[in-house]
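Colleague: kindly return the folded structure for what I paste below:
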Amino acid sequence: MKKTTSNSIKRNLITALSLMMTATMLASCGSGYDGSESRKSGSYNNERTTAENYRYSNVTAGDTDGTANTGGGYNTEEYNHLTENGYKLVSDEPLSTFSTDVDTASYTNVRRMINDGWEVDPDAVRTEEFINYFKYDYEKPAEGAVSINTELSDCPWNSEAKLMLVGLQAREAKVKDVPTNLVFLIDVSGSMEDEDKLPLVQQAFSMLVENLGADDRVSIVTYAGSDSVVLEGESGDNSEEIVSALNSLSAGGSTAGAAGITTAYKLAEEYFIEGGNNRVILATDGDLNVGLSSEEELTDLISQKRDSGVYLSVLGFGSGNYKDNRLEALADNGNGNYAYIDSVDEAKRVLVTEMSGTLFTVAKDAKVQIEFNPENVSAYRLVGYENRLLNDEDFEDDTKDAGDIGSGQQVTVLYEIVPNNGNEKSLKYQDNESKAETNELSGEMLTVSVRYKDPEASESKLIDKSVMCSDYTEAVSQNFAKACSAAEFAMVLRKSDYASGLTAQGVVDYMEQNNVDNSELFELIYKYMQNGTGSEASYW
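Modeller: The predicted model follows:
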């Protein structure tokens, strides 16, 4: 987007916002009315139902019966509580290690909350998924499956720190001739009857089917009170029969998800294609209530399946009873990825436009480890990835499960860095025998190392890249500014302690100053300010 275009979008949105605010103020004059009945507000239930789960209830202003704004039922959505990463002293912890993440569910789920006028649950916001929802212009790998891109500049929300961007770019695989064995595992329980659930699932999978061919295989497993095989090993070129089977589904009954998972993997293994793409795609709201249903039980079950060579994609749907914590656990522990589908357009993006990235893995068990040079860095903070952290020794342990990266996908990471003028050494930077080597290493700020396995391999490959102090630049790229914008908005929604003075308007100002090409994020931020559900007191 050119600057004139982004400015035009901003002016149009500001005009619309101003008109709505004016109308609200005029209507409330002399009546004591504060406009609350025209939008939905949230009240948090801060009592944890478990040590990790966080439930909240969004109640329409003026309601007295306690029902949430989800069609008359209580809101029982569940999210794992996340404590933001804090600063680490390089003298104590010179290594930072984590699993990669290409999931985007948090961004689209929060987008649904904002578009519906709900107050955003801070625990629904995973900063890395906001950053990774958007695409960046990274250098493609010259060889191997992944390239490392870096950029070092000032931190826009912390004047005392620098900010480093690490961008991983996966190669684009030639997937046209790779046969695919897919099992659609579809929740058809009673909670899936809403329009934004099973009907949207049917539309989503129908779009995917149109892109399959004669060498592909499709099976359909449904689960409610029990599991059922609707279609088994159908050729991908018989799209009419597959779509007809999808459209025949209806919702009703309780939810026995574990039984469905077991049957789906059994079918995927029965029709397993050597050298092909073998994957279960789970579509559900996550509200399991029969058999194995807790996050821990489901994690144990799916962990047993991940060595089968069958990958997992988890697609979340709906609102009101959405169980994000369970679906994320399934994806993270089952060699999988996780997306939330809030519209037909999003279904098309995930299953058609970006199908190769969603369905074809090119780097599995991908891990990142940063080693900071204590001579030049005193402290650092990893932005996001709170539930992806690994022990330092896990980096070289090829038996340790980690994230998978699909064809053409990207992983973007931000680190706040506090420079240091000390004279300490550690690890790579401590055993310098020659003066020449000492002088060379003294200019390094850090080293980025990445390990990953090829899809069929059991041993990992290692690539790394050093970042020099001299790599710092005051002018930032579109990649850097776009990633910062997404991270800043996530921190506003999380009410981050590490960006306490940041506001939604501040994010907009930063985007405009850096001519950020992202109309999607512009519009969502303005919608958030328009709703008045955040802490933007100057707007309401």
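Colleague: contacts and neighbour counts: CA atoms only from here.
Modeller: OK.
Colleague: surely Asn335 is in contact with Leu312?
Modeller: Yes: contact criterion CA atoms under 8 Å: Asn335 and Leu312 qualify, at 6.0 Å.
Colleague: and the strand ranked longest in the chain, what does it pack onto?
Modeller: Longest strand of the chain, by residue count under DSSP state E: strand 361-372. The criterion is 3 or more CA pairs under 8 Å, 6 or more residues apart in numbering; DSSP states H and E, and the helices and strands that strand 361-372 contacts are strand 95-99, strand 403-406, strand 444-453.
Colleague: Proceed likewise with the subsequent sequence, for comparison:
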Amino acid sequence: MERHRVRRLRGALLALTAGGLLLTGCGGQDGGPSTTDRSSEGRGFPVAPEYDGDGSGEQKNGDDGDREFAPEPDLVSTFALDVDTASYGYARRTLAEGRLPDPTTVRPEEFVNSFRQDYDRPDGNGFTVTVDGARTAREDWSLVRVGLATRPAEDASRRPPAALTFVVDISGSMAEPGRLDLAKDSLGVMTDRLRDDDSVALVTFSDEAERVLRPTRVGGHRDEIHDAIDSLSPTDSTNLGAGVKTGYETAEDGLRKGATNRVVLVSDALANTGDTDADTILERVSSERREHGITLFGVGVGSDYGDALMERLADKGDGHTVYVSGEDEAHKVFAQDLPRNVDLTARDAKAQVVFDPKTVKEFRLIGYDDRKVADEDFRDDRVDGGEVGPGHTVTALYAVRTARHAEGHLATASVRWLDPRTRAPHEESGGIEADALEDSVWSASPRFQVTATAAYFADALRDGGDGRTALPGRGGLGELAERAEELSGKTEDQDVARLADAIRQASRLTGRD
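Modeller: So this is what the prediction gives:
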């Protein structure tokens, strides 16, 4: 086992047992790094281990590094925040067409994060941290939910201006109904929702990339922008690499200080000509993010969809992805969410959860498979995290096996982020005690139950519904559909009703209740 992991695990347990380490408070008001203020005295929760921040992985707790083996179990979990939802949207589209989604495209965190939550919101920038949980039907196993929430989205008139570069796929595959036609209609609606001081550029790509509209202020040029959008028509192959390259070059030309600079990629992500090497395309996206702070928002369309490539592009580009399969979803993304949430409240945001070895035997983070971060990198601000805007929530769900008759502290969750303008680091934390666990998942709050149902559904799609690797307390698809149907009534949420429909479709296709 690698030496840095030995140090990490031992340090985690030392941090949990050392009486002097307390919960980290938020340092977001004065602009100073919160790591210098770690004295939330009286709150009584241990924090994650503290590292020296020089990239070596050495800890500040006196570890001499002589241990050959790490103590077990590893009770620290660290991951980059992610607000993607494309996996769930694409799964719903696939099920509606009478097919089960490929298990490799099912990312549980994107199912969970597709639903509204009831977390408290902060008054200013930064996050609130909510930790709750409930026991499952499987002995000693519980589900623990870590919820992070940013401030509500402000009225569009109060946000910074936006500099948006739309990179639109016009390859032959985009001729399918519900692809380019949907994108054109949605972009037109969005143009009418943008402010006069926003700017828009338009790049298209098929076998080659073309700059259709230079960076243009919306005020006084809406008709010109509408004409450029209306001119789009499908043709030829998909040179995604050329589209990304030209899109970022155009965004650089239109780079505006003090504005939110973003590339919006609309595509089925089925690259088949030109530069199709994912790593080369991803490096371009990553370098533009580092050098210019340009973020990427991926919008997936089409029944055949390059889910993996779009998701990786968004991760490298400090952005997120959604999938749209119909007019209502497209209008929500382009006409409501994008104009309102072009601002950022946090850059390079990471979460770390430390479980107490006195009460927890083992845990499993549900999802975030490709967003995991080394524990010692939690406070290394050079390590990439996730970008989160106003009005967002991020939920992480854990399956946790507790000690028999566990009492006392269960876990502490911390989130660390950089101010998007000053790059000053901040933290906030929250915790949960073992006796705060609800007696049953199905007697917890309705929104907790929705979270559990979405995670169980993703888990069933991943293992084919046969239960061989089922999360604790999952039950069959038929039971999950009934739970979701009941919850749609309790929450009066159409998104939950659609979840119930999707689960029923999956139940019919697998033949398992």
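Colleague: re the thing from before, so where in the second structure does the longest strand of the first structure end up aligned?
Modeller: Counting by TM-score structural alignment, strand 361-372 of the first structure lines up with residues 344-355 of the second structure.
Colleague: ok, and what's touching the matching stretch?
Modeller: Contact with stretch 344-355 of the second structure is made by 12, 16, 47-48, 75-81, 125-126, 150, 260, 318, 375, 378, 381, 383-390, 410-420, as judged by CA atoms under 8 Å, 6 or more residues apart in numbering.
Colleague: just the buried subset of the residues you listed, written out for PyMOL, thanks.
Modeller: Buried subset of these, written as a PyMOL selection, criterion 16 or more other CA atoms under 10 Å:
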select buried, resi 12+16+47+48+75+76+77+78+79+80+81+125+126+150+260+318+375+378+381+384+385+386+387+388+389+390+410+411+412+413+414+415+416+417+418+419+420
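Colleague: in the stretch 251-400 of the first structure, which spans are helices?
Modeller: Assigned by DSSP state H, counting those that start in this stretch, the stretch 251-400 of the first structure shows helices spanning 257-270, 295-305, 324-333, 344-348, 355-359.
Colleague: what's around Asp197 of the second structure, how many residues?
Modeller: 15 (other CA atoms under 10 Å).
Colleague: swap in Ser231 of the second structure?
Modeller: 9.
Colleague: same question, the one 4 residues further on
Modeller: Here the count is done by other CA under 10 Å, and Thr235 of the second structure has 16 residues near it.
Colleague: how about it, what's its match in the first structure?
Modeller: That one, Thr235 of the second structure, aligns with Gly252 by TM-score structural alignment.
Colleague: state the distance from that match to Ala224 of the first structure.
Modeller: The gap separating Gly252 of the first structure from Ala224 of the first structure is 7 Å, by CA to CA, to the nearest Å.
Colleague: overlap in contacts, the two.
Modeller: In contact with both Gly252 of the first structure and Ala224: Val188, Ser189, Gly190, using CA under 8 Å, 6+ apart.
Colleague: need the counterpart of the first one in the second structure.
Modeller: Superposed on the second structure with TM-score structural alignment, Val188 of the first structure falls opposite Ile170.
Colleague: now the helices for the stretch 51-200 of the first structure?
Modeller: Going by DSSP H, counting those that start in this stretch, the stretch 51-200 of the first structure shows helices at 105-115, 127-133, 198-209.
Colleague: out of those, which comes closest to Ala161 of the first structure?
Modeller: helix 127-133 (18.6 Å; CA to CA).
Colleague: so what's the aligned partner of Ile294 of the second structure in the first structure up against?
Modeller: Under the alignment by TM-score structural alignment, Ile294 of the second structure pairs with Val310 in the first structure. Listed by CA under 8 Å, 6+ apart, the contact set of Val310 of the first structure reads Tyr265, Ala268, Glu269, Asn278, Arg279, Val280.
Colleague: again, only this time at 6 Å
Modeller: Asn278, Arg279 (CA atoms under 6 Å, 6 or more residues apart in numbering).
Colleague: can you tell me how far Arg151 of the second structure sits from Val388 of the second structure?
Modeller: Arg151 of the second structure is 11 Å from Val388 of the second structure, where distance means CA to CA.
Colleague: for Arg401 of the second structure, same thing?
Modeller: In terms of CA to CA, Arg401 of the second structure sits 31 Å off from Val388 of the second structure.
Colleague: how many residues are close by Arg158 of the second structure?
Modeller: Arg158 of the second structure - counted by other CA under 10 Å - has 9 other residues nearby.
Colleague: for it, give its distance to Thr345 of the second structure.
Modeller: 14 Å.
Colleague: follow-up on the earlier one: residue contacts, the closest residue to the match of Val188 of the first structure other than its chain neighbours?
Modeller: Of all residues not flanking Ile170 of the second structure in the chain, Pro234 sits nearest, at 4.4 Å (CA to CA, 6 or more residues apart in numbering). If you count contacts by CA under 6 Å, 6+ apart, Pro234 of the second structure has them with Ile170, Ser171, Gly172, Ala175.
Colleague: redo that, cut-off 7 Å
Modeller: Ile170, Ser171, Gly172, Met174, Ala175 (CA atoms under 7 Å, 6 or more residues apart in numbering).
Colleague: of the residues you listed, closest to Val301 of the second structure?
Modeller: For the contacts of Pro234 of the second structure, the nearest to Val301 of the second structure is Met174 (8.5 Å; CA to CA).
Colleague: and for that closest one, the neighbour number?
Modeller: 26.
Colleague: list the contacts of it.
Modeller: Going by CA under 7 Å, 6+ apart, the list of residues near Met174 of the second structure reads Leu180, Pro234.
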